[in-house]
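Novice: structural data only, the sequence is not supplied:
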């Protein structure tokens, strides 16, 4: 049988089943999907590939899923470092956005983000930002998978004047792009403190009718929680639960301020947590009790947040930080072992996005979103367990190849759809603008 592509590798880590590692196996891909997974010689006997890629010192893993980004904010990377969240937002980031955010800003910032994500093994990102139509356009142009947030605030910004306008523009965008194979959508109300009850009720109704997920910052800081309690005698989680938002289609980002009763409430709703450990650490926002959440049966995915607060979009680094932080915070060295960290960055992210039948593992029938990691470097030797080595020792510079739906978007460290020289020139222009007094 003739097929489009066979990738041979030293190790294939499918993620599902959980503890399986195949040695000297082949991934067989046709029409953008995985059609077989078998030993190398058997693959060559059974299939004739138009393209045969051999990676004899590499591990293949599912494409990493970055479940929380503000992609265009790459242009604000390093602009206001070492500040707490509300000072960072209100006195630096929001004023800069008010002055500079435009369709061109989002286009160039998203291009920078996509280049960085592909070069570090991310094949799908879940975004929340202004001009989502531009983010979607750039994702389509560069061939990466994206879940585009239909952002909502109560107050006016450069993109819309009020909550109804955000919703109307978002719904129009969703209708326009509903047949794009690599694009999905979520409603993205920014946070409990920036979106009031009336638009949240509308979002809940629309989400139920359209079977869309909801993606929202929740319990990000102690200030957010205490301010809500002073105003309504409820925590933000309790308010969202009363409004009917917490469900298996809800993604709560950050969740750093959680009492045991919050965890139990959340677990009973089937909602998902998107953990952003490096952003939370950098902004001193607090610690998500990941080990307790996993023990309660909550699905926990990983995100980087925006590069303005991280300051990178490196999901390999995020996995390592998530695993180490969980151990230190819980006092349990067995908390979030390497395989759990890898699941958080792959299949758990797919579940949070409602895409677990499409991506998140190297399973027959799923889309061929695949990452090859070179484990031959000195920094990853000697090698006893490739999963542990990927989570605890591997640099994003060891990502050599990335395929999305079977298309080779990073080939031996070279991006195939993005002109790096042109991108550098555009970013240099923005750096000059953003540093003007």
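Specialist: Right, received. Where do you want to start? Predicted model only: the values in this text are computed from it and were never measured.

Novice: CA atoms for contacts and neighbours, from now on please.
Specialist: Fine.

Novice: okay, buried residues for the strand or helix carrying residue 241 please.
Specialist: For residue 241, the host element (DSSP states H and E) is helix 236-242. Neighbour counts over helix 236-242 (16 or more other Cα atoms under 10 Å) mark 236-240 as buried.

Novice: residue 144: how many residues sit nearby?
Specialist: 25 (other Cα atoms under 10 Å).

Novice: what's the closest non-adjacent residue to it?
Specialist: Nearest residue to residue 144 in three dimensions, chain neighbours excluded: residue 123, at 5.9 Å (Cα to Cα, 6 or more residues apart in numbering).

Novice: just to check, the one you found is in contact with residue 64?
Specialist: Yes. At 5.7 Å, residue 123 counts as touching residue 64 under the criterion of Cα atoms under 8 Å.

Novice: more neighbours: the two, which one.
Specialist: residue 64 (33 against 29).

Novice: ok, the residue nearest to residue 144 to residue 10 distance?
Specialist: Applying Cα to Cα, to the nearest Å, the value for residue 123 to residue 10 is 21 Å.

Novice: the structure to be compared is supplied as follows:
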């Protein structure tokens, strides 16, 4: 008697790929399938077995692609994309005090933030980014745009002691940040923490208020720290100690701190942040362009410090290209350490994915391709002549590929980029809005 063939299991999506970089394991899978259902990776198996076992509403055949976790841009200022190229080739404090802050004071608004953020999100998705951290004002509007478009985001509402159109003083900034925290507390895509700008932007009492609020909310803090040598010398002159010592004194130097830039560090300071499990966000291209200094990547990695990767804002970078950031980070780390083996391709990819997720405290749901995690994924074609031959697909991804080769991006299983086309943004309308702001902002 004939037996009926085994009925296939129905799922939402099958992604058949030439290579799959899981990140939690260095060796890529070859000719395997990622099975996605209800936004979750439910299986990972050879393509022949997947075709026998599953049927899907959507099937992708990516025969010349490497699929990686989506990139996590661990630090940026999305709305400042409207200032891209506005004040180039200047040192940090001149750039901030003479150009960026005066124009933000004049133009900052919910609409400015929305348009700039959506421009940034469009660029990031097209480059393979599925999650970004945003240290800026009007965080409610940034978060709403992220939810609408379908990208994952960590909001870090900026906290300052100067008046802006968003808040008048530190207490109002903290109140706005707390509102943002509660507004997105139940969101599956967006969460909100605290974003004090820098040690030099707040006095000790104000820094203490940030720590108290973070403890009350049980949330993380992200702040620019030890970005330039000038920051260190000014702190020594004004407070008779280095910035890390100041923030340690007020109780901020803990595992809940995401310290951005960190280009000026002593051996003792690196030992201390390792002991306290402080997370570090490296922004190599911004640091280079502003001549801020070099983050000691090799020394931080040797201490097993969580080290994520960020682009910083497009006003200082001038792009939000995580693939370019990865290549720069790897090569710069080798040069600074005088060691060609430092930050190899697999470690660099991990920095842009799983380490970013650890930095934000979301590595239980994203950052690697594992069964049970959210399907935040990026597919990059490696079929250009400049990529061939492919002996090591992860090396080719880091050292030869570029963001224009990203073809598909998924967040929680939803395709935000399909065959290089954005699916959740009206690009024509966005371009009109951006050009309108260009006319307003033109010097």
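Specialist: Arrived safely. Source: prediction; values computed, not measured.

Novice: which residues touch the equivalent of the residue nearest to residue 144 of the first structure over in the second structure?
Specialist: The equivalent of residue 123 of the first structure in the second structure is residue 130 (alignment by TM-score structural alignment). Residue 130 of the second structure sits next to 70-72, 124, 151-152, 376-377, 409-411 when contact means Cα atoms under 8 Å, 6 or more residues apart in numbering.

Novice: so which strand or helix has residue 130 of the second structure?
Specialist: In this structure, residue 130 of the second structure sits in strand 129-134 according to DSSP H and E.

Novice: and what of residue 119 of the second structure?
Specialist: Assigned by DSSP H and E, residue 119 of the second structure falls within helix 110-126.

Novice: quick one, longest strand in the first structure?
Specialist: If you go by DSSP state E, the first structure has its longest strand at strand 48-62.

Novice: just the residues contacting it, thanks.
Specialist: With Cα under 8 Å, 6+ apart as the test, strand 48-62 of the first structure has contacts from 1-15, 24, 346, 359-362, 369-376, 386.

Novice: that one corresponds to what range in the second structure?
Specialist: The aligned range for strand 48-62 of the first structure is 55-69, by TM-score structural alignment.

Novice: and for stretch 147-166 of the first structure?
Specialist: By TM-score structural alignment, stretch 147-166 of the first structure lines up with residues 154-173 in the second structure.

Novice: how long is the matching stretch from one end to the other?
Specialist: 17 Å.

Novice: what of stretch 236-253 of the second structure?
Specialist: Distance between the two ends of stretch 236-253 of the second structure: 18 Å, counting by Cα to Cα.

Novice: how about that stretch, aligned to which bit of the first structure?
Specialist: With TM-score structural alignment as the criterion, stretch 236-253 of the second structure aligns to 229-246.

Novice: who touches the matching stretch?
Specialist: The contact list for stretch 229-246 of the first structure (Cα under 8 Å, 6+ apart) reads 192, 197, 200-201, 204, 218-219, 224-226, 228, 262, 266, 269-271.

Novice: what do you get if the cut-off is 6 Å, keeping everything else the same?
Specialist: Taking contacts as Cα atoms under 6 Å, 6 or more residues apart in numbering, the residues outside stretch 229-246 of the first structure that touch it are 204, 225, 228, 269, 271.

Novice: next one: it to chain centre, how far?
Specialist: The chain centroid and the centroid of stretch 229-246 of the first structure are separated by 26 Å under Cα atoms, centre = their mean, to the nearest Å.

Novice: ok, now how distant is the spatially closest residue to residue 77 of the second structure that is not a sequence neighbour from residue 443 of the second structure?
Specialist: Nearest residue to residue 77 of the second structure, sequence neighbours excluded (Cα to Cα, 6+ apart): residue 313, at 4.6 Å. Distance, residue 313 of the second structure to residue 443 of the second structure, by Cα to Cα: 19 Å.

Novice: please apply the same query to residue 341 of the second structure.
Specialist: According to Cα to Cα, residue 341 of the second structure and residue 443 of the second structure sit 45 Å apart.

Novice: so how many other residues sit close to the counterpart of residue 366 of the first structure in the second structure?
Specialist: Residue correspondence to the second structure (TM-score structural alignment): residue 366 of the first structure is matched to residue 373. If you count neighbours by other Cα under 10 Å, residue 373 of the second structure ends up with 19.

Novice: so who does residue 373 of the second structure touch?
Specialist: Contacts of residue 373 of the second structure by Cα under 6 Å, 6+ apart are 40-41, 365-366.

Novice: hmm, back to that, following element in sequence after the helix holding residue 241 of the first structure, please.
Specialist: Using DSSP H and E, the first helix or strand after helix 236-242 of the first structure is strand 250-254.

Novice: average gap between that next one and the second structure?
Specialist: Compared with the second structure after fitting, strand 250-254 of the first structure deviates on average by 0.4 Å (mean Cα distance after the TM-score superposition for the first structure).

Novice: and that strand, what does it pack onto?
Specialist: Judged by 3 or more Cα pairs under 6 Å, 6 or more residues apart in numbering; DSSP states H and E, strand 250-254 of the first structure is in contact with strand 213-218, strand 272-275.

Novice: any idea which of these is most buried?
Specialist: For these, the largest average neighbour count (mean count of other Cα atoms under 10 Å) is found in strand 272-275, namely a mean of 29.

Novice: that one maps to which residues in the second structure?
Specialist: Under TM-score structural alignment, the match for strand 272-275 of the first structure is residues 279-282.

Novice: cool, and stretch 25-34 of the first structure?
Specialist: Against the second structure, the aligned range for stretch 25-34 of the first structure is residues 32-41 (TM-score structural alignment).

Novice: what does residue 189 of the second structure correspond to in the first structure?
Specialist: Aligned counterpart of residue 189 of the second structure in the first structure: residue 182 (TM-score structural alignment).
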